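Colleague: Build me a model from this:
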Amino acid sequence: MNQEKGNLLALLPLLIFVALFLGVGIISGDFYSFPVLVAIIIAAVVALAMNRKDSLNVKVERFAKGAGHLDIMIMVFIFLLAGAFSGVADKMGAVDATVNLALSVLPGNLLIVGLFVIAAFISISMGTSMGTIAALAPIGVGISNGTDISMPLAMATVVGGSMFGDNLSFISDTTIAAVRTQKTEMKDKFKVNFSIVLPACIITLIILFFITLGQQSSVNAGNYEWIKILPYIVVLITALIGLNVFAVLLGGIVLSGIIGFIDGSFAPSEYFGAVADGMLGMGEIAFLSIFIGGVVELIRHNGGIQALLYFATRKIRSPKGAQYATAGLVASTNLCTANNTISIIIAGPLAKSISDEYKVDNRKTASVLDIFSCSIQGLIPYGAQILLVAETAKISPLSVLPYSFYPVLTAICGLIAIKFALPRFTRKKTHTTEPVRS
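Modeller: Sure, this is the predicted structure:
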């Protein structure tokens, strides 16, 4: 395929950001020693200094366009609403009540297994990992505080379960993007995708079971009032019926306030204070997302994304090679954009061309796009999902990675599926009846 080489030098701002974000922490042993916002601002300055053909005004406008991208703004709004819901629910006593309920119902060694299953079930129904994390991360924090389970393990479990559903849900933006770019059907992609990632899910549950085996709660389950758990129940039910994530979170904020007023948990002034504090607590992650969006747009314009496309596709020789190239393409794009939906949108059209040329079934290509983008998204410490749980739990994003079993296993299962041409099926009769090559 003819593909322009792009400009690898355009990726320099991203490399600087990652080097500052990770490098300083590794050297000093303290990952909070170098503020992440300072790292991304330095990367933004470097990006603005590149490409001397354009004036600074033009580059600033380009940066602002990327920073204000629709997907970026939606993420920011979710962050703010998630922070407000978390703050109000905690102030009202929902977290303590939910933790006490969990401690009463489940043995200590099944809390984490249950947390993963709940996260997977909610996200596949809700269609968003961010909304699921917003609802469950506070519960994971409470479970960790009330048991011997480490906080990073609890947060990684929430992320893993959330990415399972985000990868499969019929209403997930990643699924929609993958299906639309490959011109296939949602149900067909689901069947292929599910058969690939199910082993990863099962193995993850087994690992979580054994890693928490023998761990007991350090506190006895206290009393809980069902009414205080109601906001989480409502959030879960409305998520399951497919209500918009904004409506879900707003409903949780309002309901938490009503319950708090009724039982005297807080006065109106304290309620609004909790809403404001919760939103302000998400300020860093919101600004980080905005700056990353701006930097990525400058990188894209300067040819950085194009360079990734070129190097991912230049050595394709077979249908299997085409699938490996698609996986590498969307994974590397995701590393640069820190957004799995955007990475699919960028890589999707080229992946479609590759699939058509090497006769790879579109259902398989759509699954590969979704699987590897979600896998990377669940592993990058500067991605929205890990940043959100880290901010909620007040831990380092890097501390979550050693427990990120599901994203790693998903990628492994994806590679195995490509290697052994799994699942096996024939092409649909719309174009040809010849068996698909993998």
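Colleague: C-alpha only now, for contacts and for neighbours.
Modeller: OK.
Colleague: does Cys201 really touch Pro407, like I thought?
Modeller: No - assessed by C-alpha atoms under 8 Å, Cys201 is found out of contact with Pro407, at 9.5 Å.
Colleague: Look at those two and report which has more neighbours.
Modeller: In this view Cys201 and Pro407 are compared by other C-alpha atoms under 10 Å, and Pro407 has more residues nearby, 30 against 23.
Colleague: got the contact list for the more buried one?
Modeller: Contacts for Pro407 (C-alpha atoms under 8 Å, 6 or more residues apart in numbering) come out as 160, 163, 374-376, 378-379.
Colleague: cutoff 7 Å now
Modeller: Residues in contact with Pro407 (C-alpha atoms under 7 Å, 6 or more residues apart in numbering) are 160, 375, 378-379.
Colleague: Out of the residues you listed, grab the one that's most surrounded.
Modeller: Gly160 (33 neighbours).
Colleague: measure it to Gln385 for me?
Modeller: For Gly160, the distance to Gln385 equals 10 Å [C-alpha to C-alpha, to the nearest Å].
Colleague: Near Leu136, how many other residues are there?
Modeller: Neighbour count of Leu136, defined by other C-alpha under 10 Å: 27.
Colleague: what sits in contact with each of Gly160 and Gln385?
Modeller: Common contact partners of Gly160 and Gln385 (C-alpha under 7 Å, 6+ apart): Gly378.
Colleague: how about the contacts of Pro407 in JSON lines, adding secondary structure and distance to Ser367?
Modeller: Listed next are those as JSON lines, based on DSSP: H, G, I helix; E, B strand; the rest coil; distance: C-alpha to C-alpha, whole Å:
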{"residue": "Gly160", "secondary structure": "helix", "distance to Ser367": "18"}
{"residue": "Ser375", "secondary structure": "helix", "distance to Ser367": "12"}
{"residue": "Gly378", "secondary structure": "coil", "distance to Ser367": "16"}
{"residue": "Leu379", "secondary structure": "coil", "distance to Ser367": "18"}
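Colleague: I'd like the structure of this one too, to check against the first:
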Amino acid sequence: MTNREVKKGNIFALFPLLIFVLLFIGAGIFTKDFSGMPLNVAVLIASAVALLMNQKETFSSKVERFTKGAGHPNIILMGLIFILAGAFTEVAKGMGAVESTVNLGLSLLPSNLLLVGLFVIGCFISIAMGTSMGTVVALAPIGIGIASQTGIPLALAMATVVGGAMFGDNLSMISDTTIAAARTQNVKMKDKFKVNFFIVLPGAILTAIILGAITRGNVATISGEYPYDLLKILPYVAVLAAALLGAHVLVVLVGGTIFAGIIGMMDGSYSLGGFVQAISKGIMNMEDLAIIAILIGGIVEIIRHNGGIDSLLYFITSKIKTKKGAEFGIASLVSMVNMATANNTISIVIAGPLAKSIADEYGVDPRKSASLLDTFSGSLQGVLPYGAQMLAVSGLAAISPISIIPYSFYPVLMGVCGVVAILIGYPKFRQT
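Modeller: The predicted structure follows:
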């Protein structure tokens, strides 16, 4: 029954995505240098391949469709967040906010608990804010500072930030992924939260233990006094507070940038011209990522129009035979769509209605299906090198997103917890 609800699609429509992965990841594996193939060049080539496909349409119509996808409101918003995050980060860094914040942490916490603290803070902030991108923007500069002053690998610090961000993105009552998962499965968000929380909690606990264990050796690299100025920390406090109060992320970033600039001009860190130049430098640092996000949006729209997404849906649903198979099918479905779209919210919106049909047909509790949608899309999003979160932290830290993946403990454990929950039939629901 479920298969008849899905068009067979066209598996060859996914070819641009394959080209992109082969160019970006394959070239890095082959040359052992992931900076050898720039991300922007790989995505540009994939864009050209997407536009050359489907000879039944005119090139002009394909370009129009590509630009429609590239100009989707979510894509443009993502680009704006990238460049404004760059501006805030650069201005705050220039007036000493990062140094003071890190030194405060070094003064208050044992060195072997710095990353554990960063992860736990990220978990709470992302649950309260309901956005992984907002959490990444707020905590990445602090993670960069911790890495620079402790000898902890920068990629590990960035992976920790992404892990904390994905924890709340998966669970928060105001997260767009939670809302999308709950609505598509016709279940209350609080009920979905209760099920989802206990599925992923072991992964979060294990992540904190792992972070504490692997950073113990950094104690010897930290010595001396750690001077800090509480005034310089205020921009980060203000950004977090505004986000927690529900302010729009663009308002938060613009306000934080202005606030940091004012403090910098008050203490002599900036002249007015220097403040403006810092904003410009921060924007330029992130321009590349904004362009990449726009191009990926265009590629995804071409893939969707040519039947690539439909082919993924059809392939998954054709393999389902049992209830446990249905749960694995829902997990695989949203994961594969997320891989094609590089956006966990969009993947839930696309896969959700079909997941609901699968859940109804095979007796999967809607609280479980909603949790599976959110858990597996978030797990993959947290390790996807061309996902928004990884692009943001790698751009701010000026490192390859590939270098972050080996340290992505929580997103991986999040997926492992989801698989275990399916295998052991957890949680057990009372029959109604």
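Colleague: List the single closest residue to the equivalent of Ile395 of structure 1 over in structure 2 in space, sequence neighbours excluded.
Modeller: Matched by TM-score structural alignment, Ile395 of structure 1 corresponds to Ile399 in structure 2. Spatial nearest neighbour of Ile399 of structure 2, excluding adjacent residues (C-alpha to C-alpha, 6 or more residues apart in numbering): Ala155 at 7.5 Å.
Colleague: quick one: what helix or strand has that neighbour in it?
Modeller: Assigned by DSSP states H and E, Ala155 of structure 2 falls within helix 154-171.
Colleague: Read off where the next helix or strand along the chain from that helix ends up in structure 1.
Modeller: The element immediately downstream of helix 154-171 of structure 2 (helix or strand, assigned by DSSP H and E) is helix 176-184. Under TM-score structural alignment, the match for helix 176-184 of structure 2 in structure 1 covers residues 173-181.
Colleague: do stretch 108-128 of structure 2 as well
Modeller: Against structure 1, stretch 108-128 of structure 2 falls on residues 105-125 (TM-score structural alignment).
Colleague: Same question for the matching stretch: list its buried residues.
Modeller: 108-125 (16 or more other C-alpha atoms under 10 Å).
Colleague: So which of those belong to helices?
Modeller: Counted as lying in helices by DSSP state H, out of the buried residues of stretch 105-125 of structure 1, are 111-125.
Colleague: what's the closest of those to Leu12 of structure 1?
Modeller: In terms of C-alpha to C-alpha, no member of those lies closer to Leu12 of structure 1 than Ser123, at 34.8 Å.
Colleague: dump the residue contacts of the residue found closest to that closest one once you drop the neighbours it is linked to in the chain.
Modeller: The shortest distance from Ser123 of structure 1 to any non-neighbouring residue, by C-alpha to C-alpha, 6+ apart, is to Gly165 (4.4 Å). Applying C-alpha under 7 Å, 6+ apart to Gly165 of structure 1 gives the contacts 120-121, 123-124, 127.
Colleague: ok, 8 Å please
Modeller: Gly165 of structure 1 is in contact with 119-125, 127-129, counting by C-alpha under 8 Å, 6+ apart.
Colleague: what does His284 of structure 1 align to in structure 2?
Modeller: His isn't right for residue 284 of structure 1; it's Glu. Counting by TM-score structural alignment, Glu284 of structure 1 lines up with Asp288 in structure 2.
Colleague: What is the neighbour count of its match?
Modeller: 17.
Colleague: Just to check, it is in contact with Asn40?
Modeller: Yes - contact criterion C-alpha under 8 Å: Asp288 of structure 2 and Asn40 qualify, at 7.2 Å.
Colleague: How about the secondary structure of the residue nearest the centre of structure 2?
Modeller: Closest residue to the average C-alpha location of structure 2: Gln389 at 3.2 Å, with C-alpha atoms, centre = their mean. Per DSSP: H, G, I helix; E, B strand; the rest coil, the secondary structure class of Gln389 of structure 2 is helix.
Colleague: sorry, back to before: what comes up buried for the helix holding Ala155 of structure 2?
Modeller: Those would be 154-171, for helix 154-171 of structure 2 by 16+ other C-alpha under 10 Å.
Colleague: With stretch 35-50 of structure 1 instead?
Modeller: So, applying 16+ other C-alpha under 10 Å, buried residues of stretch 35-50 of structure 1: 36-37, 39-44, 46-48, 50.
Colleague: which residues in structure 2 does it align to?
Modeller: Taken onto structure 2 by TM-score structural alignment, stretch 35-50 of structure 1 occupies residues 38-53 there.
Colleague: so which strand or helix has Gly414 of structure 1?
Modeller: Assigned by DSSP H and E, Gly414 of structure 1 belongs to helix 405-419.
Colleague: Ala247 of structure 1 matches what in structure 2?
Modeller: Correspondence of Ala247 of structure 1 to structure 2, assessed by TM-score structural alignment: Val251.
Colleague: I misspoke; the intended subject was Phe266 of structure 1.
Modeller: Residue pairing (TM-score structural alignment): Phe266 of structure 1 is matched to Tyr270 of structure 2.
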